[in-house]
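A.B. asks: no FASTA, just this:
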């Protein structure tokens, strides 16, 4: 027993000695500064925005602490110190101290914000030298990018005004200014296209340009562009000429502004040798086919001193069977205005036939003037509309009493976003004595159109009932009367809106597009009840329309089905379309 106690005591003494030995050994390593530390960047690149509000710390790591310290030299290139950035060391080249056993040293860099629009700046930060117990490692370069935060300014280009007048005999060029709404950072180009009845090289020139389409080059930071035009003077009396300049394309830091087109009028400066002749602007320009002989008047700018011959050329949809000049069907037709006249006129006889036809157009144009008058510059052409008087009365009636299905009758059902049962549409039914009579809205008939839906009083679902019934095409035009009878049921749960439409635009596509239809009127159960029409009592709807071509009629029933408005019923009968 004593031997074991002695053994245990020896073991404990040994363990204490071993721990002391380890501690002393570690202390000896911590106090060993005879080694060399290697300095490196831990990353190869960084970036920061130009308008950063705080400096960014750049760390340089030392790979071990067994060194006696020293210094690390740093150089920064690639941008301008004091303009693009600053450092905590106050320079773009500096030395950092590293303490004995130190594992890190650092400095900070702060981009300098400005309003200049420029490219990103890339700085190269290099560890150039080390002293003392330090050396430079392999990762001695760091790329630091300063990101530009200023967007380039894009300028909108536009003419100063939409119109401008210059004189034909102007002695100096006129400058056409194109101001920008702001400075353009990058500049660009402006392409301008020239049109109008003025001829380049004959009526005007564009200084420095030889083609009707030309390009202006805009330098960076510009606020305007311009070009010069010069009218070419002559001694010929003629109408004012126009030049239309249009900005058709821009590039670079430019966009097209609010006035991209300018019309320049070149005003004539020459006096006519004779009085001028024009059509009288007060002439009547629309006649019925049965108007007989009409008079077309002319205005003269002065009294003629010699007889003048006027040549009229006719065009349009008319032909020689529709009119004549006092029996003459010549085209062109010539007539004379005698000397001493201050006005002139020509008689035209309109032919009244029995042919049903579209309205016709007769265009008269002064194409030649000789003798004591010259062609005017105000109104050299006038158009006359001849309205047909042989229209056949149009009469469409559908009372649905044949029992023929709607598709065969030419009707079409369209679902318009309907979410209830798609079979619930306006349909043809038989219900003896429950429809209106074709000749008396208060009479009865057995067949008609019915729209019925009932979701049940306990429904908790919100759905949409919305369908349209489109009529056959009506091959007619002009003033029309549209008549249809309708009735309702379930006043307290029927919130549907019935809308009546007509359309010349619909093409039978089977899709309802509201913009293609014109509303004739609307109806609701509440409105009919307020007018004294009770459940199942018919009201005759009457509308007047004026289509200019073939058209359709449509009935639309639309209701949101929910717990309060859970059912609806509408009946329609006796669609009539009559010309007035």
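C.D. replies: Structure's in. What do you need? As the structure is a prediction and not an experimental result, all values here were calculated from the model.

A.B. asks: all contacts plus neighbour counts: C-alpha atoms, from now on.
C.D. replies: OK.

A.B. asks: quick check: closest non-adjacent residue to residue 308.
C.D. replies: Once flanking residues are discounted, residue 308 sits nearest to residue 371: 4.3 Å by C-alpha to C-alpha, 6 or more residues apart in numbering.

A.B. asks: what's the neighbour count on that neighbour?
C.D. replies: Residues near residue 371, counting by other C-alpha atoms under 10 Å, number 17.

A.B. asks: got it, and residue 228?
C.D. replies: Neighbours of residue 228 (other C-alpha under 10 Å): 15.

A.B. asks: ok, second structure coming up, stack it against the first:
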């Protein structure tokens, strides 16, 4: 209805048509002319006005309390609500529910985060931040015939141009709605209607598949507006953008009541109401008609029967109160509370206990075949009840809708393991193993279980495991009490400190009392997974190599040999100025990829190595460092404390094209100093007033001074610093103009 009754938003911007009184009058004309029994409305922003309009036209109403950010009291937003208006003489509300409400509350409280990993902007944006589907179950009365129909009012996530993220959100939203409808309302009369914000043929966003494609392709639903969409019809127009956004989809159970060809876009209002899209709504109404008049009743011909096990196949008869001109279908299911299992009987043509019976055209009777099974189960008198659970839309289900069959037999219980496998950690402690029987025995029964140890597995208090009851001569015996349908025995796994392969113990039902049969699921394998890990560390923490050292082996040590191959991921960090690669400072084997190298530890090994090859260059540079850190390991390993290894690469190059201090071109005096004055002796061609830059390096490549000035100034600065220098050898480099000079100085 385009912000019906709204004036302006919290920022003063106009919402919807500017003339609210005209919008009200136009909406009244639309409702009056349509004369619909039920109206589904979206974008209602003024409760007072819509309720006044409903009262003037004789409609009752029901409204949803869920709209965008209705859960956030801090937001001062004008709402867009979902409403139903209905004629009380035709329909009454049986139930109403905001669908997915509890799920959305849980999502906002941090649950189901995994489901929203790929959901743009996060789970709080689900269904347009809370504008959830609103379901109302109406009971309609047409010609004194009552029928139930559930209408789901939608206003889905809107689009934003070609932004695919909105399409992704809406697709997730409506498919989760479908999952809920399929799970909880299968076979019901369902109508899904409203502002889909998408077409059902092809999406309005980038011609992607429709976000409602799952509904269109499911035979349990029928999109009534699909054929209109294929003709190029549209309900929304803004400038040059035209799209079909407003739709009606029904369940297959309701499709039979649809009056063919009645689906309509009510475009007559474009001519009967001046400026409809600007004064009333930017969406056109869409309507459909349904015939909910009297339908015949289907019942069972008889309510009960008693049949002996092994009796011949026979017909269970259904009766219609009036014949129909076309064939009809009736669905029969097994009612809850049956004491007989599906193994005790066979329904011809049934799937999972459900059979669909076809009533021929113009017939008033139909039947399905039932055969009682002659089985070998321990059983007293049993009963199974069949119930009419669904039917064609042209039928109703009568009161005599159940048929109870009584069956008697006494034979043998079938014993099986409840599960065939289980995996437990070595420190799991006690594990319960369950044996099930399909029917409770009349007296106590004994069941013998043979126990087979896998390779390397031993039994006992100081071994790998024990059991209760204990194993004797390779067997354990459990007693199944009378009336019980299950019995358990315990397996206690003993935790040790050995790194070892996974171990297996197999339990097999080999014998039982005469009143118990061994079923097919007679073996149970318990896998004990080792919880001990090998600890991996670097064999040494540091190493220094010359730039021309070639290949250096780096060793990783393990305190225990793993039983299977493991992987160690090592993060590699280059120090300042260090580069990796064939033309860089070093390479590794295996190679570094994305800052990591991965080393494989073979099964049974207690160490593994990788290589670092240092590339010899001609650059004059300081010492360089590369750090290797054990970043992660596979499940069978743990990272020890010695997880870092630092490789220092010492330079072996001397500058070229630089004046040689040994030839008297540049020197310091004295060359061995302890403090006091140091004199810089440069060639006479270097003017005393020339700008000179001096850099002093330690033998580790660390820059300890970097000053600029005249010869006198930098000499003074050097003298001021000498007494603070640590003992050692220092390289002094001087640049002036285009000339370079170097010499060394020894600090005692």
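C.D. replies: On my side now, so go ahead. Keep in mind it's a predicted model, so treat the numbers as computed, not measured.

A.B. asks: so what number do they get for TM-score?
C.D. replies: Put the two chains on top of each other and the TM-score (TM-score structural alignment, normalised by the length of the first structure) is 0.34; 282 aligned residues with a C-alpha RMSD of 6.2 Å.

A.B. asks: hmm, back to that, how near is the residue nearest to residue 308 of the first structure to residue 278 of the first structure?
C.D. replies: For residue 371 of the first structure, the distance to residue 278 of the first structure equals 15 Å [C-alpha to C-alpha, to the nearest Å].

A.B. asks: surely residue 215 of the first structure and residue 192 touch.
C.D. replies: Yes: counting by C-alpha atoms under 8 Å, residue 215 of the first structure touches residue 192, with 6.2 Å between them.

A.B. asks: neighbour count for those two, which is higher?
C.D. replies: It is residue 192, of residue 215 of the first structure and residue 192, that has more neighbours when counted by other C-alpha under 10 Å, with 19 against 15.

A.B. asks: elements contacting the strand or helix carrying the more buried one?
C.D. replies: Per DSSP states H and E: residue 192 of the first structure is located in strand 188-195. The contact analysis (3 or more C-alpha pairs under 8 Å, 6 or more residues apart in numbering; DSSP states H and E) places strand 188-195 of the first structure against strand 213-218, strand 241-250.

A.B. asks: show me which positions of the shortest one end up buried.
C.D. replies: The reference is to strand 213-218 of the first structure. By neighbour count on 16 or more other C-alpha atoms under 10 Å, the buried set for strand 213-218 of the first structure is residue 218.

A.B. asks: who are the packing partners of it?
C.D. replies: By 3+ C-alpha pairs under 8 Å, 6+ apart, strand 213-218 of the first structure packs against strand 188-195.

A.B. asks: mind checking how far the closest residue to residue 428 of the first structure other than its chain neighbours is from residue 427 of the first structure?
C.D. replies: In space, and not counting its chain neighbours, residue 428 of the first structure is closest to residue 449: 4.6 Å by C-alpha to C-alpha, 6+ apart. Going from residue 449 of the first structure to residue 427 of the first structure by C-alpha to C-alpha gives 5 Å.

A.B. asks: looking at these two, which one has more neighbours?
C.D. replies: Taking neighbours as other C-alpha under 10 Å, residue 449 of the first structure and residue 427 compare with residue 449 leading, 21 against 17.

A.B. asks: about what we covered before: secondary structure element holding the residue nearest to residue 428 of the first structure?
C.D. replies: strand 444-454.

A.B. asks: buried stuff in that strand?
C.D. replies: 444-451, 453.

A.B. asks: next SSE after it?
C.D. replies: strand 463-470.

A.B. asks: output the contacting helices and strands for the following helix or strand past that next one.
C.D. replies: As assigned by DSSP H and E, the chain's next helix or strand after strand 463-470 of the first structure is strand 480-489. Packing contacts for strand 480-489 of the first structure, counted by 3+ C-alpha pairs under 8 Å, 6+ apart, involve strand 539-545, strand 567-579.

A.B. asks: could you dump these to CSV with distance to residue 8 of the first structure?
C.D. replies: Shown next, in CSV, are those (distance: least, C-alpha to C-alpha, whole Å):
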stretch, distance to residue 8 of the first structure
strand 539-545, 121
strand 567-579, 102
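
A.B. asks: of the ones you listed, which is nearest residue 75 of the first structure?
C.D. replies: Nearest to residue 75 of the first structure among these is strand 567-579 (85.1 Å), distances taken as C-alpha to C-alpha.

A.B. asks: what packs against that closest one?
C.D. replies: Going by 3+ C-alpha pairs under 8 Å, 6+ apart, strand 567-579 of the first structure lies up against strand 395-398, strand 427-436, strand 444-454, strand 480-489.

A.B. asks: now do the buried residues in the shortest one.
C.D. replies: Of the residues in strand 395-398 of the first structure, residue 398 count as buried by neighbour count, 16+ other C-alpha under 10 Å.

A.B. asks: can you name the element that comes right after that strand?
C.D. replies: Scanning onward from strand 395-398 of the first structure (DSSP H and E), the first element met is helix 406-409.

A.B. asks: now the element after that next one, going C-ward?
C.D. replies: Assigned by DSSP H and E, the successor of helix 406-409 of the first structure is strand 412-415.

A.B. asks: among the helices and strands packed on strand 480-489 of the first structure, show me which one is buried the most.
C.D. replies: Of these, the one with the most neighbours on average (mean count of other C-alpha atoms under 10 Å) is strand 567-579, at a mean of 22.

A.B. asks: ok and that strand relative to strand 444-454, angle-wise?
C.D. replies: 140 degrees (axes from the mean of the first three to the mean of the last three C-alpha atoms, to 10 degrees).
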